[in-house]
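1. below: sequence and its predicted model.
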Amino acid sequence: MKANKIYAGIDQETPGTITPTGNIVRDAWVFGLIPETETCAGWTLQGIDQLYDRVTAAWAPYGHLASRLPPELRERHARIYAEAVARARAHGWNPELGDSD
């Protein structure tokens, strides 16, 4: 996302991708920083950066590891990310690195 761009929203990202901006949105959902209905469509880079800072602060007590989340958050994280991975795979995403990667 470039500085002069407006984020289209997590639901408008290219099918078959999992992007860093999308992960910020998903993590914000996990921690309840924004409702899961919030796609962040129309947000500026500054708004996404502010959300990133809040997400980073929310992860800090857990060492940024999903395995250290308390059960409720760990389950929410697993659900949100499983849905994202399933959707991306259905559109051809392959997380495996090739020989040249």
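-> The structure has been received and is ready for your questions.
2. could you use CA atoms for every contact and neighbour count after this?
-> Noted.
3. how close does the residue sitting nearest the centre point of the chain get to residue 53?
-> Centroid-nearest residue in the chain: residue 23, 1.6 Å away (criterion: C-alpha atoms, centre = their mean). Residue 23 is 13 Å from residue 53, where distance means C-alpha to C-alpha, to the nearest Å.
4. same deal with residue 97?
-> 29 Å.
5. the two - which one has more neighbours?
-> residue 53 (13 against 7; other C-alpha atoms under 10 Å).
6. which stretch of helix or strand covers that one?
-> helix 45-59 (DSSP states H and E).
7. dump the residue contacts of the closest residue to residue 44 other than its chain neighbours.
-> Among residues not flanking residue 44 along the chain, residue 6 sits closest, at 4.9 Å (C-alpha to C-alpha, 6 or more residues apart in numbering). Applying C-alpha atoms under 8 Å, 6 or more residues apart in numbering, we find residue 6 in contact with 41, 42, 43, 44, 45.
8. got another one to weigh against that:
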Amino acid sequence: MKSKIYEGIDKQEGGAMTPTANIIRDAWVFGILPEDQTCEGWTVQGIEDLYDKVTEAWHPYGHLVSRLPPELRERHERIYSAAIEKARAAGWDPELGDSD
């Protein structure tokens, strides 16, 4: 059985507005990964390990952006604002359709 390999946050369709991309963005916010790390070529196991690290980093803040210290909150805003802008330019629509 061949392992699924992640294409990289910069190569995901629709501007990478997916749970996996959010894990990567959160890893950037917390400094777990450098912001130029796209995770291209990572296995599912690697993404799951990253998820565990990100979850642990969020734990002291109750997984709420409003509880982040100013430096992290500002980094979160910058990273996610840029992601939303890029996704919208790629045609992403945050509204749910009838089939969602």
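-> That came in fine, so what should we check first? All of these numbers come straight from a predicted model, not from anything done at the bench.
9. confirm the residue nearest to the centre of structure 1 sits in a helix?
-> Yes. According to DSSP: H, G, I helix; E, B strand; the rest coil, residue 23 of structure 1 belongs to a helix.
10. any idea how far the helix holding residue 53 of structure 1 is from the chain center?
-> Between the centre of helix 45-59 of structure 1 and the centre of its chain there are 11 Å (C-alpha atoms, centre = their mean, to the nearest Å).
11. mean shift between that helix and structure 2?
-> Taking mean C-alpha distance after the TM-score superposition for structure 1, the mean distance separating helix 45-59 of structure 1 from the aligned residues in structure 2 is 0.3 Å.
12. neighbours of residue 50 of structure 2, how many?
-> Neighbours of residue 50 of structure 2 (other C-alpha under 10 Å): 20.
13. residue 27 of structure 2 now?
-> 22.
14. that one against residue 38, yeah?
-> No. With contacts counted by C-alpha atoms under 8 Å, residue 27 of structure 2 stays clear of residue 38, the gap being 10.7 Å.
15. is it true that residue 32 of structure 2 lies in a helix?
-> No. The assignment for residue 32 of structure 2, made by three-state DSSP, is coil rather than a helix.
16. which one in structure 1 is aligned with it?
-> Alignment note: residue 32 of structure 2 maps to residue 33 in structure 1; criterion TM-score structural alignment.
17. secondary structure element holding the residue with the largest distance to the centre of structure 1?
-> What lies farthest from the middle of structure 1 is residue 99; by C-alpha atoms, centre = their mean that is 26.9 Å. Here residue 99 of structure 1, judged by DSSP H and E, is contained in no helix and no strand.
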